[in-house]
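Asks: model this:
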Amino acid sequence: MKTRVAIVGAGPSGLLLGHLLTQAGVDCVVVERQSRDYVLGRIRAGVLETVTTELMRKLGIDARMNAEGLIEEGFNLATDDRLIRIDITALTGRHVMVYGQTELTRDLMDAAPDRGLTVIFEAKDVALHDLESDTPSLTYVRDGETQRIQADFIAGCDGFHGPSRKAIPASAVREYEREYPFGWLGILADVPPCHDELIYANGARGFALASMRSSTRSRYYIQVPLTDRVENWTEDRLWDELEMRFDPLSQHGVTRGPALEMSIAPLRSYVFETMRHGRLFLAGDSAHIVPPTGAKGLNLAASDVAYLSDALIAHFRHGDDSALDGYQARALARIWKAQRFSWYLTKLMHSFPEDGAFEHRMQVAELDYVAGSKSMQTVIAENYVGLPL
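Replies: Down below sits the predicted model:
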């Protein structure tokens, strides 16, 4: 098979890129090693910046998002007994939208057949070849047979564990990483949210987050040691903990319900600066991971895709390679700013094992300063709602 752009990975970044290229008349194919149901079964975040919602609207795949997404004009930072509301709309004139990443992915998948976007699921053993030549290709195994796709370019949108980043030789690699000494224990349940807006709380018992996927589905997290296991937590124990954290702060109080999912996610800051190697371009989690504190993961992937799709379209329509040549630098400038904000919120709102009383008092002082400073609230709001492309 021959195509203009072979896209590895059918998560949000790969599907967004595929739709944008298809809309512009650029032939492409998306290859995904998992099944459709497996991809849609992954539970991910769902706070969307304008860059993400505008891409969906540009594609005309926004009807369900507009109908079901929750407009959020603010969010809250909290201590044990105080909410500090960050009024995003008043401070920036913009807002974020709560719409689950799984739902956005479903919308993109459902739209693919009618729009002529080919997505090949259950493509095993994907391997990339001849990346430094003018005719790169990838191979995969499906139904016991090896298939090859020859392309002009390959886009690696296959996440942290995918083959694309690993295909870049070690001599060309530049990467930076910070692993955090705790994880997030999360529970997803079909219960109404305890508060009308997200609450990021830093209390005596550590970090906790009250968020939602809809008006009837809630997502909660608490900070736990990396040594902790889901098996150590019953649902009742976690709901007890959440009630202690959020009942004194929230408008509605925590409503209990059966868990749809419970898991512990480690936190990591990671940047793979080699976002281009020959004819291979990386986008999304294959190039960067942010701690979820700043709600930047999906949105950074969307900004990568916005840059990369424009660059590829310019190449095929006009023979202009300037945007392709500048893709890495342009993407990294926004990535590092998002990393800085995510690191700042993570440091501000979590209890670090190595910290003592002094560091805790610094967190209290910082939150007190944020509460009384419109300028500081504006900085936080600008970063949370998303910096300009």
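Asks: From now on I want contacts and neighbour counts done on CA atoms only, so please keep to that.
Replies: Fine.
Asks: and Lys58, how many neighbours?
Replies: 12 (other C-alpha atoms under 10 Å).
Asks: Kindly apply the preceding question to Leu59 instead.
Replies: For Leu59, the count of nearby residues is 16 (other C-alpha under 10 Å).
Asks: now Phe182
Replies: Phe182: 21 surrounding residues under other C-alpha under 10 Å.
Asks: pretty sure it is in a strand, no?
Replies: Yes. Under DSSP: H, G, I helix; E, B strand; the rest coil, Phe182 sits within a strand.
Asks: which residues does Val141 contact?
Replies: Ala123, Lys124, Asp125, Val126, Gln147 (C-alpha atoms under 8 Å, 6 or more residues apart in numbering).
Asks: Asp37 versus that one, what's the distance?
Replies: 19 Å (C-alpha to C-alpha, to the nearest Å).
Asks: got it, and Leu348?
Replies: Leu348 sits 37 Å away from Asp37, taking C-alpha to C-alpha as the criterion.
Asks: Compare neighbour counts for those two and give me the winner.
Replies: Shown here are Leu348 and Asp37; by other C-alpha under 10 Å, Leu348 has more neighbours (21 against 10).
Asks: I'd say that one and Ala365 touch.
Replies: No. The pair Leu348 / Ala365 is not scored as a contact, 10.2 Å apart, by C-alpha atoms under 8 Å.
Asks: Also this sequence, please, to line up against the first:
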Amino acid sequence: MMILQGRRILLALSGGIAAYKIPFLVRLLRQEGAEVRVALTPAAEDFVSPLTLAALSGTASEQHLVLSHGGRTSWNNHVHLAEWAEAVVVAPATSNTLAKAANGLCDNLVLSIVLSAKCPVFWAPAMDLDMFAYPATQQNLVRLRSMGHEVWPSPEGALASGLSGAGRMVEPEFMLRALELHFAARPFWLGKTLLLTSGPTEESIDPVRFVTNGSSGRMGEAIAAEAEQRGARIHWVRGPLRRADRVWTDAVKIIPVRSASEMHAASVEALPHADVVIAAAAVSDLCPTSVRSEKIPKSELSATINFEPTPDILQDLAKRRAPGQVVIGFALETGEGLSSAKNKLIRKGADAMVLNYETEQTGMNSNTNQITLVTESHEEQGPLETKAQVASRILDWVERFATKD
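Replies: Now for the predicted structure:
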């Protein structure tokens, strides 16, 4: 499903060098099914062609408040443009344009649209680092936020001046993702925080050996992506990632850990801030009682290594939780697992267990999964689905459980 299908997005460009990236954003939005219109300040025309933007958006670019055609003059109705839009994106947002908007000044079409907009307005600041850090600029950003506008971050990096620092415009892919998250947000998750654990853990034996398992972390990644899309904040305690990561917004705080004890400590620290806990990590059950500082000779391995249990993270989080916090665990089985999942549910004190099996089509390294949501009084079995669909099923259950009478 394309989240932006049919959504009406107005891009408002001001005069900065980063304007050259906006045609790429127009193309991305159109590929996702959005309707796009473009408005430019006079200075923006020096950096990007209105004709290019018109060709990519499929509609004429809007540039002037007063239009002249064959000696006749007419008014470009900025109110209609503002009413048409479901979201306005000011990108690049120069210090001049955001200062004018923050103080209610209106001397061009872009500012007229921004000041008339009833829909959400998003700002993508783009300027040199000293201009970005200037106190008045920072005050203007605060003022825009206080008006209900959303100001996207300005990451550090190489700038057009040759300097390096904060003030870069976020990339088109970031803007696309942020708009998708805005339109996909669900009321239940807005303002809520999910504590998520995922991935494997690694328990060191010596400097070169460790105990681990085959978890890919894909199920946890799918849950994080779905929660992010629904508007939640995510505190993600993540074991070692064994493949390339994706791009996440600021709503996702990744806390990298390696061992079960590190995951336990990070999870306990994050618990007070969480509304929902999903413990999807494949935590090692055992760890060596001691870690050797030098590599153990092969001949001594079997006689040298002793193991002890790792912390039971799910059980400890369930014991420590505050009233109203929802706690869900995972149970991976290879045989008949329903009774085992119920026993784990009761023993660990969770609200639900996600029962799944290790097979060719499900489990750790597959892209699909089939789960049964197990509570004390009910089992809800789902079909074989992609892990993204499974993540949606789990979060749907959380919504129903947390809002039941």
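Asks: Need the TM-score from the superposition.
Replies: Here the superposed chains carry a TM-score of 0.23, computed using TM-score structural alignment, normalised by the length of the first structure; 145 aligned residues with a C-alpha RMSD of 6.9 Å.
Asks: immediately after the helix or strand where Ala227 of the second structure lies, which helix or strand?
Replies: Using DSSP states H and E, Ala227 of the second structure sits in helix 218-230. Under the assignment DSSP H and E, the closest C-terminal helix or strand after helix 218-230 of the second structure is strand 233-238.
Asks: could you give the angle of the very next helix or strand once past that next one to strand 233-238?
Replies: For strand 233-238 of the second structure, the following helix or strand on the C-terminal side (DSSP H and E) is strand 252-256. On the basis of axes from the mean of the first three to the mean of the last three C-alpha atoms, to 10 degrees, strand 252-256 of the second structure is oriented at 20 degrees to strand 233-238.
Asks: which outside residues touch strand 252-256 of the second structure?
Replies: By C-alpha under 8 Å, 6+ apart, strand 252-256 of the second structure touches Ala224, Glu228, Arg233, Ile234, His235, Trp236, Val237, Arg238, Gly239, Pro240, Ala266.
Asks: and the second one, how far is that from Glu333 of the second structure?
Replies: If you measure Glu228 of the second structure against Glu333 of the second structure using C-alpha to C-alpha, the figure is 28 Å.
Asks: Between the two, which has more neighbouring residues?
Replies: Glu228 (26 against 16).
Asks: hang on, isn't that one packed against Trp236?
Replies: No. Applying C-alpha under 8 Å as the test, Glu228 of the second structure and Trp236 come out as separate, 11.1 Å apart.
Asks: Where does the residue lying closest to Tyr140 of the first structure once chain neighbours are set aside sit, in terms of helix or strand?
Replies: Nearest residue to Tyr140 of the first structure, sequence neighbours excluded (C-alpha to C-alpha, 6 or more residues apart in numbering): Val126, at 4.4 Å. Using DSSP H and E, Val126 of the first structure sits within strand 124-129.
Asks: Buried ones in that strand, by neighbour count?
Replies: Applying a neighbour-count criterion of 16 or more other C-alpha atoms under 10 Å, one finds Lys124, Val126, Ala127, Leu128, His129 buried in strand 124-129 of the first structure.
Asks: which SS class is the closest residue to the fourth one other than its chain neighbours?
Replies: Going back to what we said before, that points to Leu128 of the first structure. Leaving out its chain neighbours, the residue that sits closest to Leu128 of the first structure by C-alpha to C-alpha, 6+ apart is Leu138, at 4.4 Å. Secondary structure assignment for Leu138 of the first structure (three-state DSSP): strand.
Asks: Could you tell me the end-to-end distance of stretch 198-218 of the second structure?
Replies: In stretch 198-218 of the second structure, first residue to last residue: 8 Å (C-alpha to C-alpha).
Asks: cool, stretch 302-313 of the second structure as well?
Replies: One end of stretch 302-313 of the second structure to the other measures 28 Å (C-alpha to C-alpha).
Asks: How many neighbouring residues does Val277 of the second structure have?
Replies: Considering only other C-alpha under 10 Å, Val277 of the second structure is surrounded by 27 other residues.
Asks: coming back round to it: in TSV, list the contacts of Val141 of the first structure along with distance to Leu185 of the first structure.
Replies: Shown next, in TSV, are the contacts of Val141 of the first structure (distance: C-alpha to C-alpha, whole Å):
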residue	distance to Leu185 of the first structure
Ala123	32
Lys124	31
Asp125	32
Val126	32
Gln147	40
